[in-house]
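**Student:** Compute the structure for the input listed below.
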Amino acid sequence: SGRSKPTASLVDNTTWDLVRDLETLREKLGIEKWMCFGGSWGSTLALLYAIEHPTRVSELVMRGIFLMKEEELQFFFQQGTSMIFPDAYQAYSQHIPVAERNDLITAYYRRLTSDDEPTRREAAKFWTTWEMSTSFAKPNVEYILKGDDAEFAAAFARIETHYFVNLGWLPTP
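**Tutor:** Here you go, the predicted structure:
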C-alpha cells in the first residue's frame, strides 16, 4: 500500500519477510483461516503463503499469474513486451546507455540504489512510466502519470527492481 516506513527501504524486505508479515498480521487479527487473493506479484505472494501455511488458507484466488521466473522478467523488461509497446519501450530502454541495455533490470537497479538522488528520481520515473504504460492493453493515462509522482515512482521502482534482481529470493530449478 506504500505506507511502510522508511519509504522504499530494502532492509528486511524479501519475499520471505512478506510471507512472515502476512502470517503475523493474520495472527494479530485473530483470523483462523483466510482467503488469499492476488494478481500479478500478489499471485506469487498468495501462492507462497499458501505453501508455507496451508492450514491457514481457506481459498486461493489468483489472476494474472506471475511467478517471478527469469523468462517472465526477460519477456516483460527486456525482449517481448517491447514488441507490443514499442514507443514506451524506446523511452524506457534509451534512458540506459547502450553498453548496459543487455540487462535493463540490473542497470535500473544500480541507478535506483545510487547515492545520487537525481539519478534515482530520473530512473524511477522512466521505470514506473514503462511499467504503467504496459499494465493495460489500452493506455491508462492515470496509471502512466504515476511515473511523474516522484515519491510513488521512487518506492515502486526501487522495491520492484530489488525483488527482480534477486528473482524474488525463490529457489531456481
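
**Student:** When you work out contacts or count neighbours from here on, use the C-alpha atoms and nothing else.
**Tutor:** Will do.

**Student:** Could you pull out the helices in the chain for me?
**Tutor:** 15-29, 41-52, 70-77, 81-84, 86-94, 104-112, 117-133, 141-144, 150-165 (DSSP state H).

**Student:** Mean neighbour count and distance to R3 added to these, as TSV?
**Tutor:** TSV is the format used below for the helices of the chain (neighbours: other CA atoms under 10 Å; distance: least, CA to CA, whole Å):
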stretch	mean neighbour count	distance to R3
helix 15-29	14	14
helix 41-52	19	17
helix 70-77	14	26
helix 81-84	14	30
helix 86-94	16	27
helix 104-112	21	19
helix 117-133	22	18
helix 141-144	14	19
helix 150-165	20	10
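
**Student:** this one as well, want them side by side:
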Amino acid sequence: MAPEAEREIRLGHTSAAAPLTSQMLDVGDGHTIYVETSGNPNGVAAVYLHGGPGSGCQPDHRRLFDAKRFHAVLFDQRGAGRSGPKGGREANTLPHLIADMEAIRSTLGIARWLVVGGSWGATLALAYAQAHPDRVSGIVLRATFLGTRAELEAAFLETLPRFYPDLHADFLSLLPEDERAAPLDAYWRRILDPDPAVHGPAARAWGETESILSQIAPKRTRLDPHKAGDTRPMPTTPFMEAHYFVNDCFMRPDQLMADADKLAGIPGIIVQGRYDLLCPPATAHRLSAAWPGTEVRTVDAAGHLLYDPGIRDAVIAAINDVADRSTGSGSRSGPSSH
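**Tutor:** Take a look at the predicted model:
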C-alpha cells in the first residue's frame, strides 16, 4: 500500500548521505533495476523493500541503517522509482520481484541479508523469505500487509465507511450506480483502462482515499472533485497497485500465512502502529502467532506511515535488535555461496 514515498518527499527527508554505489541492473524482460548501497561495505548486509507496489525508495531510507554497522542495499522495484521502464507492468509479478532480489544479492556478492520492509514492502519481504529462507538472516516488518483481498476489502469497504463515512460516500460517488456493489473491482478496472478520461479520476480518487486512510491526522477527509483539464500530477502507485491487486498480488489465497512455517528459525520483529487503518494490528498478531520467535512491537498514537510519531525510531531499534539476534558472520557481506 502506497502513499509513503510522496509524503516522505514533502517532509523533506533528503539530507541522507550519498550512496556508496549505484547502478542500473539489467534483470531481463526489458526491465532495468536501480540499485544502490550505503554504509559500511564490510558491515551487516541488509536490504530495504519499499512500499506500494510502485512507490520507490527515498534517500532518507538509508538513514534507517547505522552507517558504521550496516551494508544497506536499496532498490526500486520493477516499474517504480528510477527503474525502467517507468510504470512498466509487463513481466511485473511477485515472483519477478523475488527473482530480482536474488539477482541483486548475487551481483553484490552477499551470502545472507537482513530483510526490512513496510506495507507492500512487508509483503515482498515475507514472500522472499519464504522462497529463500537460507538467504535471510533476519526480518523487520512495519505495517504488515499479507497481500490478500480480504485485507483490501476490510480497509476500503469496512474501515473507510466506519471512520470516514463522508469520504466513503465520495469514494462511491465517482462510480456509476451499477458499479458500486463491487467498488474495488470497478476502481481497479477503471484505473487500468487506457482512456485517460476513465483512469485519471479513478487513480486520483483511489490515491487520495488511500492517503487519507494512511494518516493518523489527515488535514482533509474529503476527495477533491475531478475537474476537466486537471493539471495536478497524476499519482503513479494506483496503476501498479491495481495491476497487483486485480491479480491477487500473484499469490495463492492466503499464501503468506499458509507458508509461515518456512520462517521458522528466522528472527523477526514486527513494528505496528496502534491506529493503522490500512494494516491493522490484528494482521501483525496473526502472523506472529504462526511465526515462532517473532515479536510485535506496538507504537501507540501512530498509524500506517513510517514517519508517524515513534514508528521510525522503533524500526531503527528493531533493525539493530534483529541484527544482534542474527548469526554474526552469516549476515555480513561476502562471496555468494553460488
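
**Student:** Superposed, what's their TM-score?
**Tutor:** Superposed pair, TM-score by TM-score structural alignment, normalised by the length of the first structure: 0.87. Supporting alignment: 167 aligned residues with a CA RMSD of 2.1 Å.

**Student:** closest one to P6 of the first structure among the helices of the first structure?
**Tutor:** helix 150-165 (10.0 Å; CA to CA).

**Student:** chain center to stretch 240-250 of the second structure, what's the gap?
**Tutor:** 13 Å (CA atoms, centre = their mean, to the nearest Å).

**Student:** re the thing from before, okay, the helices of the first structure in a markdown table with distance to P6 of the first structure next?
**Tutor:** A markdown table is the format used below for the helices of the first structure (distance: least, CA to CA, whole Å):
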| stretch | distance to P6 of the first structure |
| --- | --- |
| helix 15-29 | 16 |
| helix 41-52 | 22 |
| helix 70-77 | 27 |
| helix 81-84 | 32 |
| helix 86-94 | 27 |
| helix 104-112 | 16 |
| helix 117-133 | 16 |
| helix 141-144 | 24 |
| helix 150-165 | 10 |
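
**Student:** which one of these lies closest to M35 of the first structure?
**Tutor:** helix 41-52 (9.1 Å).

**Student:** Now that closest one on the second structure. Mean distance?
**Tutor:** Once fitted to the second structure, helix 41-52 of the first structure is off its aligned match by 0.7 Å on average (mean CA distance after the TM-score superposition for the first structure).

**Student:** Then stretch 104-111 of the first structure?
**Tutor:** For stretch 104-111 of the first structure, the mean deviation from the second structure after alignment is 1.5 Å (mean CA distance after the TM-score superposition for the first structure).

**Student:** which bit of the second structure covers that stretch?
**Tutor:** Using TM-score structural alignment, stretch 104-111 of the first structure lines up with residues 183-190 of the second structure.

**Student:** Please compute how far the matching stretch lies from its chain's middle.
**Tutor:** Distance, centroid of stretch 183-190 of the second structure to centroid of chain: 21 Å (CA atoms, centre = their mean).

**Student:** matching residues in the second structure for the biggest strand by length in the first structure?
**Tutor:** Secondary structure of the first structure per DSSP state E: the longest strand is strand 57-65. On the second structure, the counterpart of strand 57-65 of the first structure by TM-score structural alignment is residues 136-144.

**Student:** Go ahead and confirm W120 of the second structure touches F145.
**Tutor:** Yes: when contacts are counted by CA atoms under 8 Å, W120 of the second structure is listed as touching F145 (6.1 Å).

**Student:** for the second structure, what spans make up the strands?
**Tutor:** Here the second structure has its strands, by DSSP E, at 21-28, 31-39, 44-49, 70-75, 113-119, 136-144, 268-273, 295-299.

**Student:** by how many degrees do the third one and helix 120-131 diverge?
**Tutor:** Using axes from the mean of the first three to the mean of the last three CA atoms, to 10 degrees, the direction of strand 44-49 of the second structure lies 120 degrees away from that of helix 120-131.

**Student:** hang on, the earlier thing: so which of the helices of the first structure comes closest to S1 of the first structure?
**Tutor:** helix 150-165 (10.2 Å).

**Student:** so what secondary structure elements neighbour the closest one?
**Tutor:** With contacts taken as 3 or more CA pairs under 8 Å, 6 or more residues apart in numbering; DSSP states H and E, helix 150-165 of the first structure sits against helix 104-112, helix 117-133.

**Student:** Would you mind giving the ones you listed as a markdown table with distance to G168 of the first structure added?
**Tutor:** Shown next, in a markdown table, are those (distance: least, CA to CA, whole Å):
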| stretch | distance to G168 of the first structure |
| --- | --- |
| helix 104-112 | 13 |
| helix 117-133 | 18 |
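
**Student:** what about those, which gets the closest to V98 of the first structure?
**Tutor:** helix 104-112 (10.0 Å).

**Student:** I'd guessed V322 of the second structure sits against G138; true?
**Tutor:** Yes: between V322 of the second structure and G138 there is a contact at 6.1 Å, judged by CA under 8 Å.
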